[in-house]
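J.: the amino acid sequence is not available; the structure is as follows:
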């Protein structure tokens, strides 16, 4: 098994923040593409397909990627980890689909706050189950408080949509999609981290993610086309096709950092990047349908505070059965 490497916090944490910033940028691009095509599923297919092509080229060119790919079959054959871990890409496919379907409706800040809520809650479960490369971590009282505070913060951030967004059905489903996508994200990062530990490189797990997620999206889109036909033609602007490459960078960096920094510190950096980046995007270049009020800003910042609270290193006392 490859040795476990640690990164200095001063190096790893800025990388985690930068990776987190990638998510709202990817979400804005995929959301804009979904609105342009009038087909969120087609936009997700485009995003995954461009990412897959880029990854295939990188895996052919990079010696570390080629060495890692040669370890995939032996790792699966020797059952170094449960074989269903390779299905982690299904979570990524759902995340990209939710971006393409909802960002244009609710704005990237609200999307990210909902996704972070799901990620915070599922992070407790993933740590408790021990599915990540660091093994099982105790559920502490401060982390439970953090999760509850995050949910309350999201309710505050969502309140402008409740007041200004018309009937609840018009915004409730779009908010539930990123909430579910965020919940699955912790599992995806944990499973990818375990695979990366055994492959010795993040590229094989990233490539497998895009192969599995892309196959799922192509199959779903094929069914949709057979029933409803195709949507609008692909746009000529080049920036619509950056969602896939950005997703490659996010997944690869997350797989490395979860192993090198640990789940808690990686989560702190990425959630910070997501929250700050998404709010900045909505304030500077708001998408149609975006609602920004004082409650949105303060609720978003409270979500960030809750994320920081839940990942501080001074947690000591796990809950025990009495």
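T.: Ah, there it is. What you are looking at is a predicted structure, and each value in this text was computed from that prediction instead of being measured.
J.: please count neighbours and contacts with C-alpha atoms only from this point.
T.: Fine.
J.: how much space between residue 277 and residue 23?
T.: Noted for residue 277: a distance of 8 Å to residue 23, by CA to CA, to the nearest Å.
J.: comparing the two, which residue is more hemmed in?
T.: More neighbours surround residue 23 than the other of residue 277 and residue 23, with 27 against 23 (other CA atoms under 10 Å).
J.: which elements pack onto the host helix or strand of that one?
T.: Assigning secondary structure by DSSP states H and E places residue 23 in helix 9-37. Under the contact criterion of 3 or more CA pairs under 8 Å, 6 or more residues apart in numbering; DSSP states H and E, the helices and strands touching helix 9-37 comprise helix 40-61, helix 89-106, helix 108-129, helix 243-260, helix 263-284.
J.: can you do 6 Å?
T.: Helices and strands in packing contact with helix 9-37 are listed as helix 40-61, helix 89-106, helix 243-260, helix 263-284; criterion 3 or more CA pairs under 6 Å, 6 or more residues apart in numbering; DSSP states H and E.
J.: helix/strand/coil for residue 235?
T.: Following DSSP: H, G, I helix; E, B strand; the rest coil, residue 235 is assigned to coil.
J.: next, count neighbours for it.
T.: Residue 235 has 12 neighbouring residues, counting by other CA under 10 Å.
J.: same question, residue 79
T.: Counted by other CA under 10 Å, the residues lying close to residue 79 total 10.
J.: how about the one 4 residues further on?
T.: Residue crowding around residue 83 was assessed by other CA under 10 Å; the count is 12.
J.: before we go on, here's another structure to hold up against the first:
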């Protein structure tokens, strides 16, 4: 039997309690976190087009994010304490060591944004990424990989997931009509699907690491270190093979993608403890659609038209979250339990008993 060092136990317990949030509060935070994703995607996509280099855009995004989150971690006393716990947690094998590579998943997602948004359009990218993330969220919760423990795949959770995917397809359907032939985009579509699938694993890995580090700041720093290293290596290889793209732009807003990634990764690592991976992902997807709708209204791209399906699809996503998170009675959706309830009620009436409730 492996004994857990005494020094590591209080950290996990206290952090676990601190990370617990009421369901409504957690959902509001998840939706708010998702609001930044469309803006980050538009910025990274625009930077990739400006540089004519999707990898370089991802490098810029991750490097600026790393600088910011490292500065925050070093400036705050709790951040410094959490950073000091990283190496002891790894030495004690408090969680699988490969969890530190979760930042590589973030790097893949940012690269997918920078490389494929200009090719697929925001609509197809969103459908592909959301489909992957929603389906893998069920699997990750079932395995118990996240800090919230194992969560069963129930009929209600499957229904909420299916409704979410349908809602996203409905919301972006006006843009899909103007897209190129989907058959010719099959291979480019696989990249956001795979990236979306891996995002659920990234959130679970970061959430577990946060429990042991004592703060999402440390998990975010580790993410950005891993992602930045991987992207720099990829960009240097690309530089040797294909040469550089265009120079860095002077406009300051091109460099906001990294800071937005800090918000996304840090809050996601905090929320999966309370909500689980699937519900955290659904909340962020709802925020993503709300953010996209707001962008289309406030800062529309050329040719953007806000259609009724976009609004209704966004509302359906919010309904899907309610379906997936309400405390439904176990087996409420099965015909066997409904038949049993009817039989019990019928028996009570035959005996002259009043039905309960």
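T.: Arrived safely, thanks for sending. Note that this is a predicted model, so its numbers are computed, not measured.
J.: before we move on, the earlier item: do you know which of the helices and strands packed on helix 9-37 of structure 1 lies nearest residue 192 of structure 1?
T.: When the helices and strands packed on helix 9-37 of structure 1 are compared for distance to residue 192 of structure 1 using CA to CA, the nearest one is helix 243-260, at 5.5 Å.
J.: mean per-residue distance, that closest one versus structure 2.
T.: For helix 243-260 of structure 1, the mean distance to aligned residues of structure 2 following superposition is 1.2 Å (mean CA distance after the TM-score superposition for structure 1).
J.: that helix to helix 89-106, inter-axis angle?
T.: Regarding helix 243-260 of structure 1 and helix 89-106, their directions subtend 120 degrees when assessed with axes from the mean of the first three to the mean of the last three CA atoms, to 10 degrees.
J.: touching stretch 210-223 of structure 2 from outside, list them.
T.: With contacts defined as CA atoms under 6 Å, 6 or more residues apart in numbering, stretch 210-223 of structure 2 is touched by 12, 15, 82, 83, 85, 102, 103, 206, 266.
J.: endpoints of it, how far apart?
T.: Stretch 210-223 of structure 2 has an end-to-end distance of 11 Å (criterion: CA to CA).
J.: in structure 1, which residues correspond to it?
T.: Matched against structure 1 by TM-score structural alignment, stretch 210-223 of structure 2 falls on residues 196-209.
J.: ok, back up a step: give me the common contacts of residue 277 and residue 23 of structure 1.
T.: Once CA under 6 Å, 6+ apart is applied, it turns out that residue 277 of structure 1 and residue 23 contact no residue in common.
J.: highest neighbour count among the contacts of stretch 210-223 of structure 2?
T.: residue 206 (31 neighbours).
J.: buried residues in the helix or strand harbouring it?
T.: In the assignment (DSSP H and E), residue 206 of structure 2 maps to helix 186-213. Within helix 186-213 of structure 2, the residues that qualify as buried are 188-213, counting by 16 or more other CA atoms under 10 Å.
J.: distance from that helix to structure 1 after superposition?
T.: Compared with structure 1 after the fit, helix 186-213 of structure 2 shows a mean deviation of 1.5 Å (mean CA distance after the TM-score superposition for structure 1).
J.: out of the contacts of stretch 210-223 of structure 2, flag the one nearest to residue 246 of structure 2.
T.: Distance ranking of the contacts of stretch 210-223 of structure 2 against residue 246 of structure 2, using CA to CA, places residue 103 first at 26.2 Å.
J.: give the contact list for the closest one.
T.: By CA under 6 Å, 6+ apart, residue 103 of structure 2 lies in contact with 223, 224, 226, 227.
J.: which residue in structure 1 aligns with it?
T.: In structure 1, the residue equivalent to residue 103 of structure 2 is residue 89, according to TM-score structural alignment.
J.: could you find the closest non-adjacent residue to that match?
T.: Spatially, and ignoring its direct neighbours in sequence, residue 89 of structure 1 is nearest to residue 209 (3.7 Å; CA to CA, 6 or more residues apart in numbering).
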